[in-house]
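Participant: Fold the following, please.
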Amino acid sequence: MRRLDWLDALRGLAAITVVLFHLSPQLIGAEAHLAIMRHIDLGKTAVLLFFLVSGYVIPMSLERHGSLRRFWIGRLFRIYPAYLITIALFALLAAAGLLHWQASLRAETGAGVLAHLTMMPDLVGVRGVVRVFWTLSYEMVFYLVVTGLFAWGVHRHSAWYAAVLALTAWIVPLPDALLGGHPRLLAAVLLLGLATTLVLLFARHRKAAGLAGIAFVLVPALNGHPTAASTVKSSHQALLLLAVMFAGTVVYRWHHRQIGHVAGPVALAVVATSVVGAQWTQRNWLANMFAVATIFLIAYVFRHRPMPKTLTWLGRISYSLYLLHVVVLFLMPRIVPDLGTQSLPVRVITGLAYLATVLTLAWLSYRIVERRGQELGRRITRKIDNRQPSPPEPATQRAAPGTGRGENTRESV
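Facilitator: Predicted coordinates:
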C-alpha cells in the first residue's frame, strides 16, 4: 500500500461522481435529477473534493521537487498532453459533424484559442471546448499563487491565506467583471502574464516571478464572472474556490505540524462557514460542504488503512476520466436518441456501455498520454538540471517529513 492511496481514492470517488452526475439526467430524467440537486449538488461536491485534494497535494509536490523549475516542468507535462488530446478529439468529432462547437467559441475564436492556451477560459469569459475545463482555470491560478508564495518563502502561512480569502469572499463587495468585456485582450494579457512568470522562473528571477504569480489572485477576485459563458457566477464564488484549495493546504501543513493545532481547525471552520454563509440562498451548499468535509475526514482518518483498489485505480485515471467523459456523453444522443424516454433496461444497458467506454478511454489516455508525458517531463528536467543545476533550496522549502523525493506520490490534477 502506498502512503498516499487515500488521496487517489478521494480523486477516484470525485471523478466517478462527476461522471455519474452528468450521466444522471439521461438515465433518470431531468426532473428527478433536478429534484436531487435541490438537496445536494453532487457535481459541486465532487469539484470541491477535487480542490481540497489539490490543495493538499500541490504544496507537497513543490516541496518534493525542491525546485520551482522542476515543479512547473512536471506540472505542464502532467496536465497539458491529456488536455490537448481532449481538445483534438473534440475537434475531430466536430469536423466529422458529430459534435458542434459552442456558440461563444465560434463568436470569439481568437479569444477561445488564447484562453485555452492559458488553461483559464472561465476567467476570460469563454466557454471551454469541454465544459468541465472551467475547473482548470482555478487549478492554474492556484498553482501560480502558491508558486509565488514559495518564491518569497511565505508559503507556510496557509491558515491565514485560507481564512482571508474566505472572509473576503463572504464580506467584501467585489466586482464580477472588472476586466471583462474584452475576452481576446484579457486572454492575451493572461497568456503574457503566464509566460512571463514561467520565463522569470526559468531565468531564476524567483522574486519577480513570485510577484507575478501572486498577482494572479486578482483575476478571480475582480473578474470571477466576466461573461455569461463563465460557469462560476461571481467573484465571491471564485475566491471561495481558492479558499477551499488553501483549506486542503491547511490540512497538509497541520498534518505535518507546520502550523499550530488551533490555527488549522480555526481556518478550516472559517472557510466552511464562509462557503455556506456566502451561498446561503442556495440551501444545497450546506449539504455540499457537509458531504465534502465528511468524506475527506473519513479518508484522512483511515489514511493508513488499505483503500479500495477500484477507487485508487479510478484515482490514477481520474484526470483523463474527468476530461474525456463529457466528449463521449455528447455522442450518446446520436447513438440512442431520447434516452430518457426509453425503457429501463435500455437505459441501464446504455449507461453501463457508456461507463465501460469512458473508463477504457481514460485508462488508455492515462497509459499512453499521461504517463508518457510525465516521463518526457522527467527526461527534460534531468537534461536541464545536468546543464544548469538548481541552486540549493532554502531551508524553509525542504520537504516535510514523509514527503521526501523517494516517496511514490501521485499528483493531483
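
Participant: From now on I want contacts and neighbour counts done on CA atoms only, so please keep to that.
Facilitator: Fine.

Participant: so which strand or helix has the spatially most central residue of the chain?
Facilitator: For the chain, residue 139 is the residue whose C-alpha lies nearest the centre (CA atoms, centre = their mean; 4.3 Å). Per DSSP states H and E, residue 139 falls inside helix 134-151.

Participant: packing partners for that helix?
Facilitator: Counting contacts by 3 or more CA pairs under 8 Å, 6 or more residues apart in numbering; DSSP states H and E, helix 134-151 packs against helix 42-65, helix 121-124, helix 206-215, helix 235-255.

Participant: To compare with the earlier structure, here is another sequence to fold:
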Amino acid sequence: MSASDPSAIQSMSHVRGLDSLRFVAAAIVALSHGATFPARQYFDSGSGIERAIGAANELAFNGSAAVLVFFVVSGFCIHYPVTQGMDLRAGPFWVRRTIRVGVPLIVMIAIAELIGPTAAAALTVILWTLYCELIYYALYPVLRKIIDRVGLSLVLVVSTVISFSIILSDWETLFYWEYSIWLTWLVALPVWLLGCLVAERMATVRRPDPGATIWHWRAAVWMYSVASLAFFHHGGIQIGNPALLLPFGFLAAAWVEREIACFQYRQPFAILEWAGRWSFSLYLVHNVVIALLPLGDTHLVADWLVRVVAIVVASLAFYWVVERPSHEFARSASRRLAGRQALAAAMSNPPSTR
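Facilitator: Just a heads-up that it's a prediction; the model follows:
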C-alpha cells in the first residue's frame, strides 16, 4: 500500500497533516494574544485605507476559533484508534493522556508562579482549554461505552442541546473561560465530539481528493473566524464568543475532515509537521512571553521581533526539557500498566490443562 493511497489512513497510527493543523491553530492563538505585527500603531494615524489595514491585521486571527480547531483535532486523535479496532483500556489510557498533558501543565503553572503575578495572569487566560481536555480524557472511556450503545450521533445531538441551552441562558457571556470550568467543558463538548465523528467518518468513508476545493474550505473557515471576531468587537450587539462560535465548530469539523483527506494524497509541508510537534509548548508558553516583553513606543518593530523570537526559543526549550520527556514517560508508564494488567488477567484466567 503506497503512502498516497487513500486507504492508507486505515492502517496509519500517525495521521499526516494533524501536526500541521495543530501548529497553525497554536500560532493563530499566539498571534491573537499579541504576537501579530503591531500594524495598528503604524497605520492608525494615516488614511482610511491605512487604518483599515491596521484593523484588518487585528481581526485576521481569532484565537477562540483556533481553540475549537484544537478540540476537533483532539477528539479525532482520541477516537480514531478505537475506530481502527484498538482495545481501549481505561487505566493505561488515563495514565498516558493525563501525564502527557498534566506534567507540562503543572510545570508551566509552577514557572509562571515563580516569575510573578504578571506571568501567572497571562497563563490563566489559556488554562481553561487544558482543563476541558483533561475532563474529556477522564470521561472518554465512559463516553465510548455510551457511544457504542446509542450511537455517536445521539450523543452529539444531546451535547449540542445542552451546550446551546447553557449559551442561551446567558448569551452575552463574552469568553468561554468566564463560565465555571464545570460549564465550560459542557459548552465546548459538541466540538470535541465532532472530532470523534470525523474519526468515524474517516474510518468508514473513502473520501476523494478534495483538490483545489480545500482552499475554498480554508477560506470559509478563516472568513467565518474573521466575521465573528469583527461582530464581537464592532457588531453593536453584545454576543459572546460561545454563541458566535458554536456553529463554527461544525464548519471546522467539516474542514478538518477534508484536510485529513487532502493529506492522504499529498505530503504536508515538513516544516509545519515539525513545528506541530512542539505546538503544545507554543500554546503553553506564548502568552507568558508576550506579557513579559511589552512593546515599546519607539522601537515597535524591534520589540516585536524580539517577542516573536523569544516565543519560538522559549517554546522549543520547553518542548525539549519538559514536553518531550513527559511524552516519553507517559508512553512508558502506560505500557507498564497495560503489561501488568495483562499479566494479572492471565494469572486470574489460567489456561485449561485438559
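
Participant: Just give the TM-score of the two.
Facilitator: In this superposition the chains share a TM-score of 0.67, using TM-score structural alignment, normalised by the length of the second structure; 289 aligned residues with a CA RMSD of 4.1 Å.

Participant: follow-up on the earlier one: please identify the most buried of the helices and strands packed on helix 134-151 of the first structure.
Facilitator: Stretch with highest mean neighbour count among those: helix 121-124 (a mean of 33; mean count of other CA atoms under 10 Å).

Participant: Does anything pack onto that one? Which helices or strands?
Facilitator: Packing partners of helix 121-124 of the first structure (3+ CA pairs under 8 Å, 6+ apart): helix 109-118, helix 134-151, helix 183-202, helix 218-223.

Participant: quick one: buried residues of the shortest one?
Facilitator: When you say that, I think you mean helix 218-223 of the first structure. Buried residues in helix 218-223 of the first structure, counted by 16 or more other CA atoms under 10 Å: 219-223.

Participant: Which residues does stretch 103-112 of the second structure contact?
Facilitator: Stretch 103-112 of the second structure has contacts (CA atoms under 8 Å, 6 or more residues apart in numbering) with 119-120, 123, 281, 284-285, 288, 322-323, 326.

Participant: repeat for stretch 317-328 of the first structure
Facilitator: 11-12, 15, 18-19, 22, 82-83, 86, 90, 130-133, 354, 358-359, 361-363, 365-366, 413.

Participant: how about it, which residues of the second structure does it hit?
Facilitator: Residue correspondence for stretch 317-328 of the first structure in the second structure, counting by TM-score structural alignment: residues 278-289.

Participant: same check, this time on stretch 369-377 of the first structure
Facilitator: Using TM-score structural alignment, stretch 369-377 of the first structure pairs with 322-330 in the second structure.

Participant: Buried by neighbour count: which residues of that stretch qualify?
Facilitator: Those buried within stretch 322-330 of the second structure under the rule 16+ other CA under 10 Å are 322-324, 326-327, 329-330.

Participant: before we move on, what about stretch 145-154 of the first structure?
Facilitator: 145-153.

Participant: which two from those residues end up farthest apart in space?
Facilitator: 145 and 153 (12.4 Å; CA to CA).

Participant: so what does the one helix or strand residue 253 of the second structure maps to touch, helix or strand wise?
Facilitator: Per DSSP H and E, residue 253 of the second structure falls inside helix 241-265. Applying 3+ CA pairs under 8 Å, 6+ apart, we find helix 241-265 of the second structure packed against helix 63-83, helix 152-169, helix 181-204, helix 213-234.

Participant: I'd like the next helix or strand past it.
Facilitator: helix 270-277.

Participant: Compare that next one with the first structure and give me the mean distance after superposition.
Facilitator: Once the two models are superposed, helix 270-277 of the second structure sits on average 1.7 Å from its counterpart in the first structure (mean CA distance after the TM-score superposition for the first structure).

Participant: Buried residues, that helix. List them.
Facilitator: 272-273, 275-277.

Participant: Mind putting the residues you listed into CSV with distance to residue 87 of the second structure?
Facilitator: CSV is the format used below for these (distance: CA to CA, whole Å):
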residue, distance to residue 87 of the second structure
272, 31
273, 28
275, 30
276, 27
277, 26
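
Participant: for those, which one is nearest residue 237 of the second structure?
Facilitator: residue 276 (36.9 Å).

Participant: so what's the closest one up against?
Facilitator: 18-24.

Participant: one step back: of the helices and strands packed on helix 121-124 of the first structure, which approaches residue 268 of the first structure most closely?
Facilitator: Closest to residue 268 of the first structure of those, according to CA to CA: helix 134-151, at 17.6 Å.

Participant: average distance between the helix or strand harbouring residue 114 of the second structure and the first structure?
Facilitator: Using DSSP H and E, the element containing residue 114 of the second structure is helix 90-115. Between helix 90-115 of the second structure and the aligned residues of the first structure, the post-superposition mean distance stands at 1.3 Å (mean CA distance after the TM-score superposition for the first structure).

Participant: Same question for stretch 189-198 of the second structure.
Facilitator: Relative to the first structure, stretch 189-198 of the second structure is 0.7 Å off (mean CA distance after the TM-score superposition for the first structure).

Participant: quick one: that stretch aligns where in the first structure?
Facilitator: Using TM-score structural alignment, stretch 189-198 of the second structure pairs with 242-251 in the first structure.
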